[in-house]
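Student: Starting from these lines, generate the structure:
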Amino acid sequence: MKIGIYGGSFNPIHNGHIYMAKFIVDYLKLDKLIVIPVGTPSHRKNTLADATMRLKMCKIAFENEKKIEVSDIETKSKDISFTYDTLLKIIETYPGNEYFEIIGEDSGEYFHKWKNYKEILKLAKVVVLQREGYSTILKDSNLLQVKNPFLNFSSTRVREAILNEESIENMVPKEVAEFIKVNKLYKK
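Tutor: Got it, this is the predicted structure:
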């Protein structure tokens, strides 16, 4: 099987994330894409919405996608989340497959500074999605740069819109917007 691993803060998940997830399933002809909201991030202060809430939003966003599953592998852990450790857990859960670690070019720019990045490249193909204004420094035969459409979406913009009491209906699925509203997420 070809298994993709798509981690991120998803704070909140937005239409750009959803589009890219579907795009990469088709582009790589994946059998399964595992979406993994980060638990405790290794690379920034934890200013994220509650992990359980971000996990639920991801599950809502992908509930009708047969090839996409959402995993709580990081959100249920109290440890700092490192891609290498999560990849090892995925390989243990789904042994003997071909693995694709999906990252954005914003992460690709500093991938060479990630914990055990050389081992990640031995265990999986690292697939870098283009993001405007970024470029991947590292070159490796197991690092694939994808020519994908640029989408003008960001979680930061969604959170700003919520704070400014602007509509987010074109940025997130309506069920996710409703979940955010009901749970009063991203309000000061």
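Student: drop to CA atoms for contacts and neighbour counts, all remaining ones
Tutor: Noted.
Student: what comes up buried for the helix ranked longest in the chain?
Tutor: Longest helix in the chain by number of residues, with DSSP state H as the criterion: helix 15-28. Residues Asn15, Gly16, His17, Met20, Ala21, Lys22, Ile24, Val25 are the ones in helix 15-28 that count as buried (16 or more other Cα atoms under 10 Å).
Student: Here is a second sequence; please produce its structure as well for comparison:
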Amino acid sequence: MVGMFGGTFDPVHNAHLRVALDVVEAGDLERLHLIPCHVPPHRGDPDVTAEHRLAMLKRAAAGEPRFLVDDRELQRDGPSYTVDTLRSLHADAAGVHLVLVVGTDSFLSLPRWHQWRELVEWAHVVVLERPFAVGNMPSTLESWLQGRRAENWTELREAPAGRVLFQPVTPMAVSATDVRARMRAGRSPRYLLPDPVWDYIREHGLYGAGRQVG
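Tutor: The predicted structure is shown next:
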């Protein structure tokens, strides 16, 4: 079983990595593709270039052999639609069960995604369930979820696609928005980011961090 975990990773931080590892271990995944998006369809452009975001993600993922940094969305023109990425992954790994990993906020916004109902034709969906992430489920999504919810990873392995599993993960209240705000205010994000990522940010003066020394 192979997973896909996408996002802007602007910048990648420790919570991204911790929940990714939680999913890999819970599902005994062969690998998890970490896929930075090129043009996010549902938010503004990232603060730094794709080249920098990819480089930071590679530094962050180094040392965990089950993490695979995948730049396929950066190679495509136009918006980074998840359904297109799943089709591409499916073509590369025929016969392998795919898992789309999404956060709670992303799951709740699913009805606004491009061709969102087709996602489960290509993969299972695993929702990162954290105690502090709350929200009301849209009625459209609630109806769609009926009959799709899985109770465990065994159920995901028994079907090629189409199920939704809510996976508890380590509660870490870290966000890229907060990390960027700290750096712009001249405060250090150390211990919220992997040290190699923080070193890269300072080296290249990203997010207004050129003046940071700690």
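Student: Whatever helix or strand comes next after the longest helix of structure 1: average distance to aligned residues in structure 2?
Tutor: Later in the chain than helix 15-28 of structure 1, the nearest helix or strand by DSSP states H and E is strand 32-37. Once the two models are superposed, strand 32-37 of structure 1 sits on average 0.4 Å from its counterpart in structure 2 (mean Cα distance after the TM-score superposition for structure 1).
Student: continuing past strand 32-37 of structure 1, what's the next helix or strand?
Tutor: With DSSP H and E, the next secondary element past strand 32-37 of structure 1 is strand 40-41.
Student: quick one: what helix or strand has the aligned partner of Val179 of structure 2 in structure 1 in it?
Tutor: By TM-score structural alignment, Val179 of structure 2 lines up with Val158 in structure 1. Val158 of structure 1 is located in helix 155-163, with elements delineated by DSSP H and E.
Student: Which part of structure 2 matches the helix or strand that that helix is followed by?
Tutor: Downstream of helix 155-163 of structure 1, the next assigned helix or strand under DSSP H and E is helix 174-182. Using TM-score structural alignment, helix 174-182 of structure 1 lines up with residues 195-203 of structure 2.
Student: Need the counterpart of Leu144 of structure 1 in structure 2.
Tutor: Leu144 of structure 1 maps onto Leu165 in structure 2, by TM-score structural alignment.
Student: Doesn't its match belong to a strand?
Tutor: Yes: residue state for Leu165 of structure 2 (DSSP: H, G, I helix; E, B strand; the rest coil) corresponds to a strand.
Student: Surely it touches Val127?
Tutor: Yes: contact criterion Cα atoms under 8 Å: Leu165 of structure 2 and Val127 qualify, at 6.2 Å.
Student: Let me know whether Gly104 of structure 1 touches Glu132 as I believe.
Tutor: No: between Gly104 of structure 1 and Glu132 there is no contact under Cα under 8 Å: 10.2 Å.
Student: Comparing those two, which residue is more hemmed in?
Tutor: Ranked by neighbour count (other Cα atoms under 10 Å), Gly104 of structure 1 and Glu132 place Gly104 first, with 21 against 11.
Student: Not counting its neighbours along the chain, what's nearest the more buried one?
Tutor: Leaving aside its chain neighbours, Gly104 of structure 1 sits nearest to Leu129 (4.7 Å; criterion: Cα to Cα, 6 or more residues apart in numbering).
Student: quick one, what contacts the one you found?
Tutor: Contacts here follow Cα atoms under 8 Å, 6 or more residues apart in numbering; on that basis Leu129 of structure 1 touches Ile102, Ile103, Gly104, Glu105, Gln145, Val146, Lys147, Asn148.
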